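Student: Could you look at this predicted model? Sequence included:
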Amino acid sequence: MIIIMRISKASQRAAAKEATHARIVAVAARAIRRSGYDGVGVADIMKEAGLTHGAFYAHFASREAMLVEAARQACAESASVATGVAASAPPEQVVAAMLGAYLSKTHADQAETGCPLAALGSETARQAPEVRRVTTRHIKEMVDLLARQSPDWGQPQAHAQALVAISTMVGALLLSRAVDDPALADGLRSAALKHLTPTHD
């Protein structure tokens, strides 16, 4: 009985630590998209997560290790949204639905929960190799997801078209967030959407 109780308590502690770790990563994933990699400090992350600064090293070996996990979480969240949009749209409307959701004003206004490529793309080249590797994998996954919707899937042109689409989507979203003219911001996203979906009304 004592052994069972000890195992149970150990399991509860492990589960609690895992939940706390996940909370820190979730906070950091939002923070890097909101403030950039260089704008994220350990103390601020821990405070936002409701934890002490000293507890950080029970979960991560370094700030860089946390940033890698935060980048991975941000990419996973973005991929999940894209996959959900694709799954919920009729087959003939999947591409238009994905592009429309990505280039929407709602997405543009929600940087801290949106695509990490647009939020962090210009900074990623200066990050640790592990962060760049996470980003590279995410880009490949998004290109593949988009290419699979093409009737030419399996052919080189489907991959090339997906590369152009991803580049256009991310660039348009990034620029629309950068400008201080709402009409220009809307115009950038709208022009990109019309370019990528010529039949879009």
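Tutor: Sure thing, it's come through. Numbers count the residues shown, from 1 in each chain.

Student: From now on I want contacts and neighbour counts done on CA atoms only, so please keep to that.
Tutor: Will do.

Student: Can you give me the buried ones in the helix or strand hosting Lys47?
Tutor: Per DSSP states H and E: Lys47 is located in helix 42-48. Using 16 or more other CA atoms under 10 Å as the test for burial, helix 42-48 gives 42, 44-46.

Student: and the next element down the chain from whichever strand or helix holds Leu67?
Tutor: For Leu67, the host element (DSSP H and E) is helix 63-88. Using DSSP H and E, the next helix or strand after helix 63-88 towards the C-terminus is helix 94-102.

Student: Comparison target below:
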Amino acid sequence: MAAAARLFRLRGFDDVTVAEVMKDAGLTHGAFYGYFSSKDALIAEAVGHALPPAPDRASPRRPAAQYADGYLNVKHRDDRATSCLFSSLGTEAARGSAELRHSMTEAIRRRIGHLGSEAEGDTPREKRRAAIAAWSAMVGAMVLARIVDDEKLSKEILSETRASLPLVQ
């Protein structure tokens, strides 16, 4: 699954063949249908594997401000193979299977919950609004920072988005 998730993030769903995934995973192309019923099933499984798991209440998670710092930086921007699925494959996933979209929806809910626990606001509704705005800005900023061909502008998009986030600093 890691091989498929990495290839999909690098090149997108359409530009990766089943044969490439199987070869990268050290398996033969013929073995594919022993594992998956279709390429869509492979996509859903690979994305599900690469999505962040539900938080474990026993282990502390990274504070929201630290998460934002780690997300909105050049290293994350340039590491497409292991970076955020939402900024790498979001537009493609929007056209994906119901199973894929559901997996991504649940991961988005978890991220909003994580960010909302530390977002600015006096009420749960205000904190949730701030978390949604922060997550949307972060993913959007990463997409834009990858699109532009001007390094200075790309870095500015990342840094100015981080500075604007309604998260406890």
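Tutor: Nice, I can see it. Values in this document were obtained by computation on a predicted structure and should not be read as measured data.

Student: Could you tell me the TM-score of the two chains?
Tutor: Scored by TM-score structural alignment, normalised by the length of structure 2, the superposition of the two chains gives a TM-score of 0.89; 166 aligned residues with a CA RMSD of 2.2 Å.

Student: Kindly name the residues of structure 1 that line up with the lengthiest helix in structure 2.
Tutor: Longest helix of structure 2, by residue count under DSSP state H: helix 124-147. Aligning helix 124-147 of structure 2 against structure 1 (TM-score structural alignment) gives residues 155-178.

Student: buried residues in the matching stretch?
Tutor: 158-159, 161-163, 165-166, 168-174, 176-177.

Student: what's next to it, contact-wise?
Tutor: Residues outside stretch 155-178 of structure 1 that contact it (CA atoms under 8 Å, 6 or more residues apart in numbering) are 99, 102-103, 108-109, 117-119, 142-144, 146-148, 150-153, 184-186, 188-189, 192-193, 196.

Student: which among those residues end up buried?
Tutor: Buried, going by 16+ other CA under 10 Å: 99, 102-103, 108, 117-119, 142-144, 146-148, 150, 185-186, 188-189, 192-193, 196, out of the contacts of stretch 155-178 of structure 1.

Student: So which of those are in strands?
Tutor: With strands taken from DSSP state E, there is no overlap with those.

Student: corresponding residue for Leu100 of structure 2 in structure 1?
Tutor: By TM-score structural alignment, Leu100 of structure 2 lines up with Val131.

Student: average distance between the helix or strand that contains that match and structure 2?
Tutor: If you go by DSSP H and E, Val131 of structure 1 is part of helix 129-147. Following superposition, helix 129-147 of structure 1 is found to deviate from structure 2 by 0.8 Å on average (mean CA distance after the TM-score superposition for structure 1).

Student: buried stuff in that helix?
Tutor: Those would be 130-135, 138-139, 142-147, for helix 129-147 of structure 1 by 16+ other CA under 10 Å.

Student: same check, this time on stretch 44-64 of structure 1
Tutor: Counting neighbours by 16+ other CA under 10 Å, stretch 44-64 of structure 1 gives 44-46, 49, 56, 59 as buried.

Student: Give me the distance between the two termini of it.
Tutor: One end of stretch 44-64 of structure 1 sits 15 Å from the other (CA to CA, to the nearest Å).

Student: which bit of structure 2 covers that stretch?
Tutor: Taking TM-score structural alignment, stretch 44-64 of structure 1 hits residues 20-40 over in structure 2.

Student: Based on its surroundings, how many neighbours for the aligned residue in structure 2 for Ala96 of structure 1?
Tutor: Aligning on TM-score structural alignment places Ala96 of structure 1 opposite Ala65 in structure 2. Neighbourhood size, Ala65 of structure 2 [other CA atoms under 10 Å]: 18.

Student: Hmm, Val168 and Ala65 of structure 2 touching each other?
Tutor: Yes: Ala65 of structure 2 is within contact range of Val168, at 6.4 Å (criterion: CA atoms under 8 Å).
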